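Peer 1: Give me a model of this one.
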Amino acid sequence: MINNISLAFVVLIASTQAYAVESLISLESHYSAKETADRFESIIKDKGFTVFARIDHQKNAAGVDLTLRPTEVIIFGNPKIGTQLMLCNQMAAIDLPQKVLISEDADNKVWLSYNNPQYIKQRHSITGCDKVIDKISGVLNTLSVAATAQ
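Peer 2: From the prediction side, this is the model:
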């Protein structure tokens, strides 16, 4: 009986992991953190997105006598896309507007990261809106690759 319970537990854990989605997508950048952030901001503005804020956490840390590797968050959006996601499930608004994190790790590698739209879909139990999720995924990927690739 213990073997059957153990087996059932392993199957349950394995099946749960099969449906788990990574919450963040990260791309390594070929540029410094500042240049990556500048490139991303320029690209999204050129594409008609609104930049709501650009937060320089490194600068804010220095303001309170703390040291932090380069870390910036850009908050941006486009109501034509974001509203479609909220129409699928209004609770998705907690994850909007979109954000990207540009950070430098301990190995001096620069990363651009963003919330995986598939994770947002799973988090809010969104059904019947795969076209919207796929569109958002494609747009975020295209913007991020443009900002990080040589």
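Peer 1: going forward, measure contacts and count neighbours with C-alpha atoms only.
Peer 2: Will do.
Peer 1: what residues are up against the spatially most central residue of the chain?
Peer 2: By Cα atoms, centre = their mean, the chain has its centre lying nearest to Tyr114, at 1.5 Å. Counting by Cα atoms under 8 Å, 6 or more residues apart in numbering, Tyr114 makes contact with Leu24, Ile25, Ser26, Gln98, Lys99, Val100, Leu101.
Peer 1: Same list, those residues, but as TSV with distance to Ser6 please.
Peer 2: Shown next, in TSV, are the contacts of Tyr114 (distance: Cα to Cα, whole Å):
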residue	distance to Ser6
Leu24	32
Ile25	33
Ser26	35
Gln98	42
Lys99	41
Val100	41
Leu101	41
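Peer 1: where does the closest residue to Phe76 other than its chain neighbours land in three-state SS?
Peer 2: Spatial nearest neighbour of Phe76, excluding adjacent residues (Cα to Cα, 6 or more residues apart in numbering): Val51 at 4.4 Å. Look at Val51: counting by DSSP: H, G, I helix; E, B strand; the rest coil, its state is strand.
Peer 1: Val51: how many residues sit nearby?
Peer 2: 18 (other Cα atoms under 10 Å).
Peer 1: again with Glu22
Peer 2: 11.
Peer 1: ok, it touching Pro117?
Peer 2: No - using Cα atoms under 8 Å, Glu22 makes no contact with Pro117, being 9.8 Å away.
Peer 1: quick one, strands of the chain?
Peer 2: For the chain, the strands defined by DSSP state E occupy 24-29, 50-56, 71-77, 98-104, 110-115.
Peer 1: relative orientation of the last one and strand 24-29 in degrees?
Peer 2: Same thing as strand 110-115. Orientation of strand 110-115 against strand 24-29 (axes from the mean of the first three to the mean of the last three Cα atoms, to 10 degrees) gives an angle of 160 degrees.
Peer 1: Show me how far strand 110-115 is from its chain's centre.
Peer 2: 7 Å (Cα atoms, centre = their mean, to the nearest Å).
Peer 1: before we move on, what about the second one?
Peer 2: Taking Cα atoms, centre = their mean, one finds the center of strand 50-56 at 15 Å from the center of the full chain.
Peer 1: Sequence B follows; please return its structure for comparison with A:
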Amino acid sequence: MTAIVTSAILIACGGESPIDTSRYAPIDSVVGQIKENLATADYLREIADIDHSRLAHEAESPIPPARVIIFSDPELETSLIQENPLTALDLPLRVLTFQDGDDGSPSLIYNSFDYLLSRYGLNPEETLALSKRYEQSFATAVAGVSSQVLTQFASDVMQPDGIITIDSPFDFEETVKRVNEAISAQGDTVQFGVVDFQANAAEAGVSILPSHMILFGGPGPGGKAMASALTLGLDAFCQKFLIWQDEEGVNHLSFNDLLALAERQGVSKAPALRVINFRLKKTFGDALAVE
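Peer 2: I've put the predicted structure just below:
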């Protein structure tokens, strides 16, 4: 199977001071098991390995160990996008391993299918097969990880108003170009990869409307926002920008309201998080404004 995905493995090793690698060992061990599972599963593909903590350390915004693996099940993703194009905002799939508590023990968390049902108004009966495939993909990814490591959010409820959508007056290619230029213009931002959901669907012989995901983030600001809220490393960081076209031919940019994600997770809405949220709305609203 040919991957229509730009992959990225971002693990920073620099920084102003040496990293105590021993504190990362429990998290790295769990991540190593996940990566091995993905490498041997013929229907899954790793997209990105983003080590939030090491990147934040390099950006002089140190946080406890936290590392997210982003991986793709193209068949599942295509089917979900057919149900609701906005589900792509929670794709590809991802698992976060992070230090939970002062003893250095790892925890692993990901969103349940009930979260997608709630956020995107999916019909539970009509998506039963997709639910099983979703659960299978995550079971494959975390196989061999101790059940004591697995944890979950207190709530699977997420309202659709947690999604910010900006309509674009430009064609699809110009919209992608302008968003990428706006990202590149930010001096503290790193791009982690892109996913072309339409191309992935075409590879399987399925036709869907244009749908393009950009994965990016700023390790310095992101580290400050995650310092007391590591689980934001699952949904809020890296940031996910979805550029998609609706059935009327209108192009849109959709991304997460970071404060809504923090509300759902029950974690701190740090000033740094509020600044990033404002910056995203302003920067990309301007990028898609008619001059």
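Peer 1: Can you calculate the TM-score here?
Peer 2: Superposed pair, TM-score by TM-score structural alignment, normalised by the length of structure 1: 0.80. Supporting alignment: 130 aligned residues with a Cα RMSD of 1.6 Å.
Peer 1: how about the strands of structure 1, which one is nearest Val64 of structure 1?
Peer 2: Of all the strands of structure 1, strand 50-56 sits nearest to Val64 of structure 1, with 13.2 Å by Cα to Cα.
Peer 1: Structure 2: which residue goes with the residue nearest to Phe76 of structure 1?
Peer 2: Using TM-score structural alignment to pair residues, one finds that Val51 of structure 1 aligns to Gln191 in structure 2.
Peer 1: got a list of what its match touches?
Peer 2: Counting by Cα under 8 Å, 6+ apart, the residues that Gln191 of structure 2 touches are Ile214, Leu215, Phe216, Gly217.
Peer 1: Over to Val267 of structure 2?
Peer 2: Residues in contact with Val267 of structure 2 (Cα under 8 Å, 6+ apart) are Ser228, Ala229.
Peer 1: mind checking what it lines up with in structure 1?
Peer 2: Using TM-score structural alignment, Val267 of structure 2 sits opposite Ile126 in structure 1.
Peer 1: again with Ile163 of structure 2
Peer 2: Checking TM-score structural alignment: Ile163 of structure 2 goes with Leu24.
Peer 1: Could you measure from its match over to Asn60 of structure 1?
Peer 2: 24 Å (Cα to Cα, to the nearest Å).
Peer 1: Now a PyMOL select for only the buried ones of the contacts of Gln191 of structure 2.
Peer 2: Here is the PyMOL selection string for the buried members of those, based on 16 or more other Cα atoms under 10 Å:
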select buried, resi 214+215+216+217
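Peer 1: which of the contacts of Gln191 of structure 2 line up with contacts in structure 1?
Peer 2: Contacts conserved in structure 1 for the contacts of Gln191 of structure 2, counting by both residues aligned by TM-score structural alignment, their matches' Cα atoms under 8 Å: Ile214, Leu215, Phe216, Gly217.
Peer 1: Could you pull up the residues touching the equivalent of the last one over in structure 1?
Peer 2: Counting by TM-score structural alignment, Gly217 of structure 2 lines up with Gly77 in structure 1. Contact partners of Gly77 of structure 1, counting by Cα under 8 Å, 6+ apart, are Phe49, Thr50, Val51, Phe52, Leu96, Pro97, Gln98.
Peer 1: could I get those residues as TSV with distance to Gln84 of structure 1?
Peer 2: Below are the contacts of Gly77 of structure 1 laid out as TSV (distance: Cα to Cα, whole Å):
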residue	distance to Gln84 of structure 1
Phe49	15
Thr50	16
Val51	19
Phe52	19
Leu96	11
Pro97	12
Gln98	13
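Peer 1: I'd like to know which of those residues are buried.
Peer 2: Phe49, Thr50, Val51, Leu96, Pro97, Gln98.
Peer 1: Any chance of the residues you listed in CSV with distance to Ile133 of structure 1 as columns?
Peer 2: Listed next are the buried ones among the contacts of Gly77 of structure 1 as CSV, based on distance: Cα to Cα, whole Å:
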residue, distance to Ile133 of structure 1
Phe49, 17
Thr50, 20
Val51, 21
Leu96, 13
Pro97, 14
Gln98, 13
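Peer 1: I'd like to know which of the strands of structure 1 is closest to Ala147 of structure 1.
Peer 2: So among those, strand 24-29 is nearest, using Cα to Cα, at 7.7 Å.
Peer 1: Can you show me the helices along the stretch 1-150 of structure 2?
Peer 2: Assigned by DSSP state H, counting those that start in this stretch, the helices in the stretch 1-150 of structure 2 fall at 25-40, 52-58, 74-83, 113-120, 128-141.
Peer 1: deepest of these, which one?
Peer 2: helix 52-58 (a mean of 26; mean count of other Cα atoms under 10 Å).
Peer 1: Where does it end up in structure 1?
Peer 2: Against structure 1, helix 52-58 of structure 2 falls on no residues (TM-score structural alignment).
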